[in-house]
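# Predicted structure and sequence below. I'll ask about it afterward.
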Amino acid sequence: MDINTLHKPPIVFKQMTWSERLIVFCGVGFGSGLAPKAPGTFGSAFALLFIPLWLTLGFYASVVAILIMSLVGIWICGKTAEIIHVHDDGRIVWDEFAGQSITFLPLIYLGQMNWLWALIGFALFRLFDVWKPWPIRVIDRRVDGGFGIMFDDIIAGFWAALCILIYFYFK
């Protein structure tokens, strides 16, 4: 367990109202963010389960669904942080759901989605989410609230998607 995890208060669902429990349950990625180590990685891995949904919806409907997921996520992440009293807590992984999903949009559009590309997309998203190159690092440090929690992962998703697009362009 890393030092940051030791200083975070435990999430006590018993002390919450039912609506707060539902919000936090969504914010922690339906429980995937409660993994004792690497909650962001577990949340991103859980987001792989959305791939069949994105394939069923198709590209344009997936873009709309991911946009809605991101907009709702701003509220969910902000409210979860408020309820558990920790800003951008690592256990909040709804933002990983949106960012990881954005990564797969080029693959859906190009009809190239398969499990190898799902793993490559997963790895690229995690790389950018952990490494936090410009402008992700700036956003992560300077933007507060639910928007700040969501936006750095959305940008990481776009960076990963851009890498995939560049590969297929120059292939």
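Nice, thanks for sending it over. Residues are numbered from 1 along each chain as shown.
# switch to C-alpha atoms for all contacts and neighbour counts from now on
Will do.
# Which residue lies nearest the spatial centre of the protein?
Among the residues of the chain, residue 96 comes closest to the average C-alpha position under Cα atoms, centre = their mean, at 0.9 Å.
# What helices and strands are in contact with the host helix or strand of that one?
Using DSSP states H and E, the secondary-structure element containing residue 96 is helix 94-103. On a contact count with 3 or more Cα pairs under 8 Å, 6 or more residues apart in numbering; DSSP states H and E, helix 94-103 meets helix 39-47, helix 59-84, helix 115-131, helix 145-170.
# quick one: contacts of that helix?
In this structure, residues lying in contact with helix 94-103 by Cα atoms under 8 Å, 6 or more residues apart in numbering are 26-29, 40, 43-44, 46-48, 50-51, 66, 69-70, 73, 76-77, 121-122, 125, 149-151, 153-161.
# hold the first one in mind and look at this next one:
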Amino acid sequence: MAIAFLSVLYSGRSPKAPGTAGSALSVLLGLPILLYSAQTLFLLACLLGIIAVREIDKWEAYSGKHDEKWIVIDELVGVWLAMAIIGAVAGCSVSLMILAFGTFRLFDIWKPSIIGRVDRKLKGGLGVVLDDVLAGLVAGVFSLVVLAILSRFGVDLSLW
């Protein structure tokens, strides 16, 4: 059961790009919740993040390995935060969810500034999850800036 949770229903076991596979499945899993309520998605991301820290700590104590590639529950937490931020302000559309996914993956892979520092310095479950939390929050805010700029040019992604 812990492996299914940590790997987001085994999507993290993808032989290629497990983080991207986990993030993509997480967007699909989060959509029905977002359609119900952006606040609910945000709160569930927070709750799952707390549970993930504990479960990752237990897994790392068992395996002796830190931040294994197949563990992608942290990607779920991050992308759900980005989706919730965008959804709360701009709504839910295919283009907005692609924006949430894309910006989250950008910041999760690039790891600029504090995101990279957290990834390098913190160990255990908190280190695994917190950099994705920060990437999700930055991605959500960055996406809102992109949407504001696009709206100045008459482009409304919430319609697509």
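Structure's in. What do you need? What you see is a predicted model, and the numbers here were worked out from it, not measured in a lab.
# now the helix holding residue 96 of structure 1: which residue numbers in structure 2?
Alignment of helix 94-103 of structure 1 against structure 2: residues 73-82, by TM-score structural alignment.
# what's the mean deviation for that stretch versus structure 1?
Taken against structure 1, stretch 73-82 of structure 2 registers an average deviation of 0.4 Å after superposition, with mean Cα distance after the TM-score superposition for structure 1.
# Look up how far residue 141 of structure 1 lies from the residue nearest to the centre of structure 1.
Note on residue 96 of structure 1: its distance to residue 141 of structure 1, by Cα to Cα, to the nearest Å, is 17 Å.
# what does residue 120 of structure 1 align to in structure 2?
With TM-score structural alignment as the criterion, the equivalent of residue 120 of structure 1 in structure 2 is residue 99.
# cool, and residue 61 of structure 1?
For residue 61 of structure 1, the equivalent position in structure 2 is taken to be residue 40, counting by TM-score structural alignment.
# Counting neighbours, what do you get for its match?
14 (other Cα atoms under 10 Å).
# same deal with the one 10 residues further on?
If you count neighbours by other Cα under 10 Å, residue 50 of structure 2 ends up with 16.
# From residue 74 of structure 2, how far off is residue 145 of structure 2?
Using Cα to Cα, we find residue 145 of structure 2 at a distance of 24 Å from residue 74 of structure 2.
# Neighbour count says what about the contacts of helix 94-103 of structure 1? Which are buried?
Buried by 16 or more other Cα atoms under 10 Å: 26-29, 40, 43-44, 46-48, 51, 66, 69-70, 73, 76-77, 121-122, 125, 149-151, 153-161, out of the contacts of helix 94-103 of structure 1.
# Contact partners for residue 164 of structure 1?
Counting by Cα under 8 Å, 6+ apart, residue 164 of structure 1 touches 106-107, 121.
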